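Undergrad: Okay, structure incoming, though there's no sequence with it:
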């Protein structure tokens, strides 16, 4: 189908979720579902929402059957078929409002959170239950919530690289603030740093991004997007994977970067403060590959290449004009 409205996409996703509620699809139907999901970036998110609602309704139905005696014998006399129809009715009635729940609360239904974090200067590789891998950069925090309807990671702060195993029945979703990132069989990075717009980069595969406003944006391999608070995702063009992922090897790669920005980057990895004496020094630009947790070596290299004076003591490093 082409040219479907958002309401039609949600309705069809609901129907597929109801079919899956009966059990695994036959091969021809699975092919049909896969083709439908691949035909429009909106469909994967709609399908995840419908599956989450289906899971929640099953659990509610199970709870109701366990407590049927409280509500009288008529509840216990319903047939299995009428119970199935009831679940489908719940899904159909719930999927549209669930699609607009603030903050993506639908994703949390029935999912147990496992927290993660890294300290300053620490990176960490986290194998996930489905074979996907999450690699955390310094000062990152959040949690992982895996359920029957979706695979969810909430990134509260920091930076994480995701190498995702495809599973069309369970989209891989990353939420950070009011931004939702959906992918399947992709490699992508989400960066949420204090005082900076949120960034999403794709290194392989398609990634869908939904901000607080506007239409979703799809990233293809080796492209990036930025999201400012309250705004919609904006495409920023190509991405240098070696530079952006140098932190995996304990390095910071700078390319004609302002010295002030370089200092902020080193502060993510080391508690040793680098002070720049004056706006003129802060505006100087530097290029090079440096050890992330060695600000002293960086300061000496910067002083040598930019004709600066470096002063080092137990508390801080100062770069100034000689």
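TA: Yep, it's here. Model, not experiment: these values are computed from the prediction. Numbering: from 1, shown residues only.
Undergrad: make it CA atoms for all contacts and neighbour counts henceforth
TA: Fine.
Undergrad: Strands of the stretch 151-300 of the chain, residue ranges please.
TA: Using DSSP state E, counting those that start in this stretch, the strands of the stretch 151-300 of the chain run over residues 151-163, 172-176, 179-183, 187-192, 198-204, 207-210, 217-219, 223-227, 234-238, 251-258, 273-276, 285-291.
Undergrad: can I get these in TSV with distance to residue 31 and mean neighbour count?
TA: Formatted as TSV, the strands of the stretch 151-300 of the chain follow (distance: least, C-alpha to C-alpha, whole Å; neighbours: other C-alpha atoms under 10 Å):
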stretch	distance to residue 31	mean neighbour count
strand 151-163	21	21
strand 172-176	20	23
strand 179-183	19	23
strand 187-192	24	22
strand 198-204	23	23
strand 207-210	21	24
strand 217-219	23	20
strand 223-227	29	22
strand 234-238	32	14
strand 251-258	44	17
strand 273-276	57	20
strand 285-291	47	16
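Undergrad: next, the one to line up against it:
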């Protein structure tokens, strides 16, 4: 019996999405098991994946990527597949295909600083990075903070507490143990409390993301570390351990708790930006921290597009190209310091 178009489209979208994810460099064992189950559930799934394998074999776009074992002994071709690519130069098409796959109604995309002084004498000097700069900062207690591009922190240390406020951007914390002086990070409307551990914090325009590499982290929705410490036992909190991640929406109690591979946390330290079901506005906010040419939106709704993405900070122009082709957006490069994204 002929497969209905709706089901076929969903299978194609899933096959493309799996191809992107499996070659993102961030594939997790539980997701690979989920892929195996999806592949085994229907022969049409295998056929769809094989079609993309054949296409990628013909294109020979990313030969350096490894292979992915498939159900019934098939093999996944290296690379990412794109649908309905308009006629462009082979170089631009290759750049696009390496990054992006259309998924349903959206897309899946893969592909030394300065210090400033705060006027308050109670503050330790703060630190910020410039565009595309990543910097290690050693704090007075021996903790080390790796600041992502265009990020800013401000420590306040007392004999009872250690507090670091993340004003913008992302930071990876390697906290020196000191049970007598808990370590708090303020990010958005969340507090992160530890006594000695390693974790990553990203503050975006919409969400705060915390990923734990080692130790135990408490995440509280509160705005004052001193008051939170005094009333800690009575405050609701999420307790995260190594391999846990929480994405909390700023301004609400909404949150999503998931799992990560601890060794793969904070991929921005290796030059990659990764997202799951994030808005384009949030992704662009991060990309703009790594590029002197800022991406701006012209028109409503573009920033609200949602996608799962992973791309190199050195390939932001290719990321823009992928958005142009897939979403029929137009990128205007006429200004030297910005790229304007709009609908034609």
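TA: Looks like it came in fine. What you see is a predicted model, and the numbers here were worked out from it, not measured in a lab.
Undergrad: Once they're superposed, tell me the TM-score.
TA: Here the superposed chains carry a TM-score of 0.53, computed using TM-score structural alignment, normalised by the length of the first structure; 211 aligned residues with a C-alpha RMSD of 3.7 Å.
Undergrad: returning to that earlier point: of all the strands of the stretch 151-300 of the first structure, which one comes closest to residue 44 of the first structure?
TA: strand 179-183 (7.9 Å; C-alpha to C-alpha).
Undergrad: the inter-axis angle of the closest one versus strand 198-204?
TA: Per axes from the mean of the first three to the mean of the last three C-alpha atoms, to 10 degrees, the angle that strand 179-183 of the first structure makes with strand 198-204 is 10 degrees.
Undergrad: Find me the equivalent region of stretch 75-92 of the first structure in the second structure.
TA: With TM-score structural alignment applied, stretch 75-92 of the first structure matches no range in the second structure.
Undergrad: contacting residues around that stretch?
TA: Residues outside stretch 75-92 of the first structure that contact it (C-alpha atoms under 8 Å, 6 or more residues apart in numbering) are 11, 14-15, 18, 50, 53-54, 57-58, 61, 65, 68-69.
Undergrad: Can you turn the buried part of the residues you listed into a ChimeraX selection?
TA: Here is the ChimeraX command that selects the buried residues among the contacts of stretch 75-92 of the first structure (16 or more other C-alpha atoms under 10 Å):
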select :11,14,15,18,50,53,54,57,58,61
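Undergrad: could I get the strands of the stretch 151-300 of the first structure as TSV with distance to residue 117 of the first structure?
TA: Conversion of those to TSV gives the following (distance: least, C-alpha to C-alpha, whole Å):
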stretch	distance to residue 117 of the first structure
strand 151-163	9
strand 172-176	15
strand 179-183	20
strand 187-192	14
strand 198-204	18
strand 207-210	24
strand 217-219	27
strand 223-227	23
strand 234-238	28
strand 251-258	20
strand 273-276	23
strand 285-291	22
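Undergrad: Among the ones you listed, single out whichever gets nearest to residue 314 of the first structure.
TA: Of all the strands of the stretch 151-300 of the first structure, strand 273-276 comes closest under C-alpha to C-alpha, at 9.9 Å.
Undergrad: Give me the distance between the closest one and the centre of its chain.
TA: 32 Å (C-alpha atoms, centre = their mean, to the nearest Å).
Undergrad: What residue in the first structure is the furthest from its centre?
TA: Ranked by distance from the centre of the first structure (C-alpha atoms, centre = their mean), the top residue is residue 73, with 46.8 Å.
Undergrad: Against which helices or strands is the helix ranked longest in the first structure packed?
TA: With secondary structure taken from DSSP state H, the first structure has its longest helix at helix 41-66. With contacts taken as 3 or more C-alpha pairs under 8 Å, 6 or more residues apart in numbering; DSSP states H and E, helix 41-66 of the first structure sits against helix 6-21, helix 27-38, helix 80-98.
Undergrad: Kindly compare burial across those helices and name the winner.
TA: helix 6-21 (a mean of 19; mean count of other C-alpha atoms under 10 Å).
Undergrad: Which parts of the stretch 51-200 of the second structure are helices?
TA: 90-97 (DSSP state H, counting those that start in this stretch).
Undergrad: Surely residue 204 of the second structure and residue 166 touch.
TA: No - using C-alpha atoms under 8 Å, residue 204 of the second structure is not in contact with residue 166, being 10.7 Å away.
Undergrad: quick one: contacts of stretch 333-340 of the second structure?
TA: In contact with stretch 333-340 of the second structure (C-alpha under 8 Å, 6+ apart) are residues 292-298, 330-332.
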